[in-house]
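Participant: Structure of the sequence below:
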Amino acid sequence: MDIARTPSTADGNPQLADAPPEPKEPAIIRREDYAPFAWLVPTTHLDFDLGLERTTVVATLQVERNPAADPSPTIRLNGDGLTLESLSVDGAEHAGWTMEGDDLLITLPGDAHQLQITTIIDPSANSALMGLFASNGMLCTQCEAEGFRRITFFPDRPDVLSSYTVRMEASKADFPILLANGNEVETGDAEGAEDGEERHYAVWQDPWLKPSYLFALVAGDLVARRDSFTTMNGREVDLAVWVRDGDLDRTEHAMESLKTSMKWDEETFGREYDLDIYNIVAVSDFNMGAMENKGLNVFNTKYVLADQDTATDGDFDAVEGVIAHEYFHNWSGNRITCRDWFQLSLKEGFTVLRDQLFSQDMQGEAVKRIEDVRILRGIQFPEDSGPLAHPIRPDSYREISNFYTSTVYNKGAEVIRMMRVMAGEAAFRAGCDLYFDRHDGEAASCEDFVKAMEDGTGLDLAQFRLWYRQAGTPKVEVSLEHEGDTATLKLTQTVPPTPGQPAKLPMPIPLKIALLDRETGQHSGEQLVMLDAPSKTLRFDGFAKAPVLSINRGFTAPVSIERTVPRDDLVFLAAHDDDSFARYEAMQELMVGVLLDAVNGTGDAQAGRQAVATALRAILTDEALDDSMRGELMLMPSQTYLMEQMLTAQPGAIHAEREALKAYLGRELAAELHALYERAEAVPFGMSQEARGARKVKTQVLIYAAASDPAKAAELAAQQYAAADNMTDRQGALMVLCGLEGPERDAALADFYERYRGNPLVIDKWFALQAGSLHPDVIAHVKALADHPDFTLRNPNRVRSLYMAFAASPHAFHSESGAGYSMIADLILALDPINPQTAARFVSPLGRWRRMEPGRAALMRAELERIAAADSLSRDTYEQVSRSLG
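Facilitator: As a prediction, the model looks like this:
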């Protein structure tokens, strides 16, 4: 994760500043060049004298030659914009050092030495939010991937593991709470400063070896919700969720989520927590969602604070899922970490799968699986088919922060899920146990994980390793023929070319299938079919009539299924398939086909709409469905997903036809939708599946009403907004009103702002709802909101709430005038000097230019070229732009 250069401090020292401009072509780092580091660092002692504008860091490193590496008399310690105050080797000044760029190179004569290095940094000037930075009067760190080098000189790479002791000293008034990794071993008063201020100190020790990216420190005026957890072997663990005063009453859900995830990991994976303390700290300025630092997780406040009035059901789920994800990292990421950053999916893909399985158990498997696949298709599939495509284990990078992607995380999880499907749950658990036992305390590789799975499950995964090496979403062509009493299934796979990988080998693809009797809707059992060749033909006897194929049930493989299916069969599957995902898939496939036919001017548009209405009516009136699932089945395919289904995307036409179908369904099914809304409205607030499902379908009904009868929808949404006793209902109503004209919209927006103006997370919603709305003047709204007093480029949450919501709204972003493209390009250029990591995240929407019709494609490319021509782009943004241009 690259760090922006920030202005000099008042005393003239160039802390994180005054470095030469970034090179136009940063060096390429290649996986094949990996070599073990020449020196080990068994112990690291860090002594901090903390201040918002001046922090002194004294690092004492015990170093010794690494017998597993090629010998070198020189140790390279990475730095990033640091000022070296002093350096000693074995207690004496040492002249044998040089600087190479930002790195400190020290020549060491013997096999073991003690290095002591003093640096001074200015956390308040660190707008990039990497390393040690200030956030509203507190100090905190973010070191993954390469932020520790902004604190002190160090071999800042994940395969250098060390035992850390940290001493922090600070003003007791400014920083009453001092936290770091591990267990607190000493506290006390320290000598006051010259002005007589009270000072104190704390010493923390982490007994477990860890890489520098897992180092964490937090100092500030915080309060804690405290609890405890007794592990399966009787260890009593003190738990604390630290927040600012005033936020404590919104931390109960986070604490309960933590205790639930600790118990679940013991029961499901046999993993027990290994320290006496587990701390979570909520920070308002944070580039990520959260960070799994050993024993001291630092979280974006978005994933900690939640209550009925300020958080939606989705927010509650997100808090629970992210809390679990970071906790699960204690084993899949901390106890076993990455050998190098190319292995990032080793910890992230595996941990995403673990948090998905946890959330399935907490929320219900069917709906959670659909949600996960929707995210995969909405973000990762486009990534896989665009200029930024890369394998889940990349071969090279210029800036590692650009590879914290949906491919590494979400596709990485799907690849490991496939192993679980092929092995079965019991054998998969055996493979996981072997992996944890074999590599505990090590910096491992993806190959180590696959080998443990192979040895633990008995699977032959030689061909399966292609999933780690090849980018792109496999396409599986499917046909089902029937003759006599035999059904013949033909499967053919292709993996499309991606940048740097023009030709691909066939990959093993596990597909769960069932053949349904078209009269009864029943089947004789589910089968797992392995497509491990370019094509495969399977025959099934005993079918006097042609069956209906249900394929990729449960989404067992992250592939695109391409088949020609009669609409009647899709309507049948949407109504009768007993696999929840397959039922959802049939409904999506039906709507995609109808919408693309309308865009392309093919097929009978009216017949297509009627088929969708028939299927949706069956869903609305199916009394056996719970509303959580019904809400998923009511969702229309996203415009982004629809664009992915076209060789040349036509955003304007897709938006128009999607809205037209929505309006048709709203009119055609008005009675059923109204009845559903009335029934759901009668369900009182609660966190039960029934109550959550009721809130979900109410919002979906309002969406259909807004397209078919805007005046009625505005009236109904305004009533729901006014009567809401929870954020889910209030936000759902406001979302619909934001896309409409009229006094109801203005009144609700004004009320929402006044009601929550002191709550940054909820005001983020206020920005996002307007920026992502279907209102025809949304571009003008976003420009006005950028000048709002509450908007700032220095808070990543606020930037994302406005501009990412806008960029993710295709109808506005893809405005025919190109105004949406230039707005995002302007943002990138303004944000890159402040926070390059966040700025670079906005490049990918423009990078889809090759998929657009010629007019829009030219406008998008021109904006990318304008960004590329700017002086001193960060490595983060430079890499994304150059790859997007090709």
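
Participant: drop to CA atoms for contacts and neighbour counts, all remaining ones
Facilitator: Will do.

Participant: Tell me the secondary structure of the nearest residue to residue 144 once chain neighbours are set aside, please.
Facilitator: Distances taken as CA to CA, 6 or more residues apart in numbering place residue 213 nearest to residue 144, at 4.6 Å, with adjacent residues excluded. Of the three states, residue 213 takes helix under DSSP: H, G, I helix; E, B strand; the rest coil.

Participant: And residue 213, how close does it get to residue 350?
Facilitator: According to CA to CA, to the nearest Å, residue 213 stands 18 Å off from residue 350.

Participant: can you check residue 723 too?
Facilitator: 43 Å.

Participant: again with residue 132
Facilitator: Residue 132 is 28 Å from residue 350, by CA to CA.

Participant: And residue 287, by the same measure?
Facilitator: 22 Å.

Participant: Look at those two and report which has more neighbours.
Facilitator: More neighbours surround residue 350 than the other of residue 287 and residue 350, with 27 against 18 (other CA atoms under 10 Å).

Participant: what does the helix or strand hosting residue 666 contact?
Facilitator: Per DSSP states H and E: residue 666 is located in helix 651-668. With CA atoms under 8 Å, 6 or more residues apart in numbering as the test, helix 651-668 has contacts from 595-596, 598-599, 609, 613, 639, 642-643, 673, 704-709, 810-811, 814-816, 852.

Participant: Please list the members of these that lie in helices.
Facilitator: Counted as lying in helices by DSSP state H, out of these, are 595-596, 598-599, 609, 613, 639, 642-643, 673, 704-708, 810-811.

Participant: I'd like the distance between the residue located most distally from the centre of the chain and residue 21.
Facilitator: Most distant from the centre of the chain: residue 484, at 49.8 Å, with distances by CA atoms, centre = their mean. Counting by CA to CA, the gap from residue 484 to residue 21 is 73 Å.

Participant: now the helices: where do they sit in the stretch 451-600 of the chain?
Facilitator: 466-469, 567-576, 580-600 (DSSP state H, counting those that start in this stretch).

Participant: how about this one, so we can line them up?
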Amino acid sequence: MSLQTTEARKATYLKDYRKPDFVIKKVELQFELAEDCTLVTAKLHIKKTATNNNASLVLDGKKLQLLWLKLEDKQLTQDAYNLTDTTLIIKDVPEEFTLESLCKIFPHNNTALVGLYKSRGIFCTQCEATSFSFITYYLDRPDVMAKFTTTIIADKTKYPVLLSNGNKISETKLANNKHSVTWEDPFDKPCYLFALVAGDLDFIEAVHRTKSGRDIKLLAYANKGKAQKCEYALKSLQRAMAWDEKVYARECDLDMFMIVAISDFNMGAMENKGLNIFNSKYIFANANNNLDTDYQNIEAVVAHEYFHNWTGNRITCRDWFQLTLKEGLTVFRDQEFSTDMGQGVLKRIADVRALRSSQFTEDAGPMTHPIQPKSYIEMNNFYTITVYEKGAEVIRMLQPILGKDGFDAGIQLYFKRHDGMAVTCQDFVNAMSDANNIDLSQFMLWYSQDSTPHIAIKDSFDETTSTYSLQITQYCPASKAQPIKQPFHIPLKVGLLDTQGNCLQTVLHGEDTKSTSHMLHVKQRNQEFVFHGVTKKPIPSLLQNFSAPVKIIYQYNQQQLITLMLHDADKFNKWNASCQLAKTIIFDLIVDMRKDKDLSVPAEYLTAMAEILQSNEDFGLIAEMLMPPSEQSLAEDMEPLILPKELHRAREFFMLEMALSLQNNLEETYNKLNTNKPYSVNPQDIYQRKLKNTCLYYLSLIPDNNELSVLQLKNANNINDQIAALRATLNSHNAQERSERLQQCYDKWHTDEQLIDTWFAIQANNKHNNCLREVQALINHPAFNYKTPNRLYALIGSFINNLAKFHDISGQGYTFVADQIIKIDKFNPAPASRFARAFLNWQRFGPIRQELIETELQRILAINDLSDEVYEIVKTALDC
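Facilitator: Coordinates of the predicted model:
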């Protein structure tokens, strides 16, 4: 057995970036698709840009069979170039020349689902970040931008639809039942945006008329018989196009825009120019087979990929360390789009829930990195929630810093200044700075410093001067790479309430006008802010609308949090106060549990929740306030160690006490909302169902109280309510009943892949003691397929997120997941590396669990030919 050392795994560093010695201005590709292999002919028009006349041409290429190579139409002998496992090197090339190659590749054997691969009879591509080099030899870097012409040749019966980027310029019938289609993309693009799809596909179409009066043809492709399931996605695309024109003045620059649904896809979607490829779970939808959240996700992901047309394609990244330039900005844009499409503050709540449960954990672990990382071994490991979602929060902070008009002016200057270019995060911030004549050098620390800033706040009230002061200290935990951090520029939105819950109008020192909320610009380690016109000590509403991705440390008492829950005008902070109080109660329960004290939930909290439940306010907001933080989010705040079993028990006790205390209120609300009206995906109906099903779940926690959930499972007129009922019925302690209901649902849903993914996930998330045994059995279920990433994430990913069961003190969960990582890594490293992240925070647990996890990490690391993706995660975990 041979272990690859750290030295064998070469890291790439941001500081080492240099401009390419060569550029490619034009690319002519030809693909001859066949069942056993594909022949790829590439003709590259190359120009030397290096000042060094002796610079060699170094092209990237992986797992390619080079059949011949021509320079200026002259075939080269093997002694004229050098081939390695990852490069093709040619010395003594002219200043400007054409290079033509013929390579053989094997898409049908490509289980890693990168480059060109075959999924259930469909050829498709995934080239980001550096997987175009699995297709042909090329300068596989985003700052090399070229115009592509692509010809695809294939059997006309098996592959009647042949798609690529740009405009179709010719279609030809060939001998032997073959045909060819040629596509020409008029825009320069990096090779990661190249796309090809070939198969026997159906499609639906629509038209979007732009504000300037142009008609753009929209096409959605899918497997035979499934195109109608793309209808909602196509309508989402139309809404996204109209929104981008209205909000950002960005029109689509193409005459035709295509989207394609693929069943086997590692990513969520890919923004290839004019030919977006999607994981089918983010395209397929109909009322009989999809959850409300599926519709919301489809709308958001379709919009995200379309928005990339400007923030990612027209303006792309100079290098992959700039990934957040396109992803952070585009996530921010899709979040704002979803908010405007009817989700409102509930979108903000959902985003912050995810940030706190996943991104804050990443920030606190050994893989912590700034939104612009400094180095990587495998770039695919840095498509992270930090780069994406924290990156979006960094963009969002520019709005309160610059003002909405200033933010808009900066964005427009960015588009104007950098259209058609590959640029950096600094270029983006420079545009924001220049448009507003403001120094943003301190703000740039958000791009370069890792970890989550903490804001510690103390307050004081002076009755004689009618002033209220906040003393603020900001600090950021040390990390291995950055033991000392500089102060960030943090926009902190604050409001003040009196003890009856009325919002106070005050004047912030240094300003002239009264307001119920103020934006504090925290820029120093220690800073004081004074509010005038305060006659009694108020309750501060801190970090309204989550104005910055930070942790607030302020000692609220129970009554203050209840006041905020009931009365804060900032809806986000109403929800946030409910989370803070629920977290405090759960942590107090853990303390009492460990001291063998009697357990209880404060009556004042339960009374407040009853009032909220009866308030008839926003249904979605009430549903969110009823649910305590997830175990993952709570675990992030546990100190000094995470106690999975105790945390699970305390949270379950908390929810059961809620159910028992509020049973009458929950039943009344459920019955009021259970109208069984026809299914609709408008926001009001979605949130009505959300509250109804939240009540149902709580009621199912009460022993022997499954009647409502069983009835809803039987009578529901939509799949959303059926699945909610199934989840509720599985709270039953009767194993036979649970098994029967699961089998009934499988028999009903087995022909729909997305529903069966949900069916697997529900079981992997169950709280019963036999959870791991059930998951192990499901591995052998005929519907489980290791080669389908969605199925892997549904079962293994869901089990990993089942905190108490994965971290069972026996260590069996660790061994199971390690076994899966080792097995999956051999054919598809992408999901394997995601699962390996589950072990990153292993030192946050007690010594028994630490020893068990370390054993599994060492076992994974000892595997010969471990992928770079998994190696980097595991080695980083062990080195922390």
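
Participant: Buried ones among the contacts of helix 651-668 of the first structure?
Facilitator: 595-596, 598-599, 609, 613, 639, 642-643, 673, 704-708, 810-811, 814, 852 (16 or more other CA atoms under 10 Å).

Participant: Tally up the residues packed near residue 679 of the first structure, please.
Facilitator: Neighbour tally, residue 679 of the first structure, other CA under 10 Å: 12.

Participant: any idea how far the counterpart of it in the second structure lies from residue 519 of the second structure?
Facilitator: Under the alignment (TM-score structural alignment), residue 679 of the first structure pairs with residue 672 in the second structure. According to CA to CA, residue 672 of the second structure and residue 519 of the second structure sit 40 Å apart.

Participant: how about residue 845 of the first structure, what's its partner in the second structure?
Facilitator: In the second structure, residue 845 of the first structure lands on residue 838 (TM-score structural alignment).

Participant: Name the nearest residue to that match, sequence neighbours excluded.
Facilitator: residue 800 (6.8 Å).

Participant: which ones are touching the one you found?
Facilitator: Contacts of residue 800 of the second structure by CA under 8 Å, 6+ apart are 806, 817, 835, 838.

Participant: Of these - the most surrounded one?
Facilitator: Of the contacts of residue 800 of the second structure, with other CA under 10 Å as the count, residue 806 tops at 25 neighbours.

Participant: What distance do you get for that one to residue 674 of the second structure?
Facilitator: Distance from residue 806 of the second structure to residue 674 of the second structure, by CA to CA: 35 Å.

Participant: tell me which element the match of residue 679 of the first structure is part of?
Facilitator: helix 663-673.

Participant: buried stuff in that helix?
Facilitator: Buried, per 16+ other CA under 10 Å, within helix 663-673 of the second structure: 663, 665-667, 669-670, 673.

Participant: cool, and stretch 248-267 of the first structure?
Facilitator: Neighbour count says stretch 248-267 of the first structure has 248, 250-255, 257-265 buried, by 16+ other CA under 10 Å.

Participant: Show me what that stretch is in contact with.
Facilitator: 223-225, 227, 229, 231-232, 240-241, 271-273, 304-307, 316, 319-320, 323-324, 327-328, 358.

Participant: Report the aligned residue range of the first structure for stretch 445-461 of the second structure.
Facilitator: The aligned range for stretch 445-461 of the second structure is 466-482, by TM-score structural alignment.

Participant: actually stretch 642-655 of the second structure, sorry about that
Facilitator: Using TM-score structural alignment, stretch 642-655 of the second structure pairs with 649-662 in the first structure.

Participant: List the contacts of residue 225 of the first structure.
Facilitator: By CA under 8 Å, 6+ apart, the neighbours of residue 225 of the first structure are 240-242, 248, 251-252, 255.

Participant: ok, those in the second structure: which stay?
Facilitator: When you map the contacts of residue 225 of the first structure onto the second structure and apply both residues aligned by TM-score structural alignment, their matches' CA atoms under 8 Å, the shared contacts are 240-242, 248, 251-252.

Participant: Out of those residues, the closest to residue 198 of the first structure would be?
Facilitator: residue 242 (22.7 Å; CA to CA).

Participant: Tell me if I'm right that the closest one and residue 219 touch.
Facilitator: No. With contacts counted by CA atoms under 8 Å, residue 242 of the first structure stays clear of residue 219, the gap being 10.8 Å.

Participant: gap between the closest residue to residue 451 of the second structure other than its chain neighbours and residue 405 of the second structure?
Facilitator: Nearest residue to residue 451 of the second structure in three dimensions, chain neighbours excluded: residue 363, at 4.5 Å (CA to CA, 6+ apart). According to CA to CA, residue 363 of the second structure stands 32 Å off from residue 405 of the second structure.
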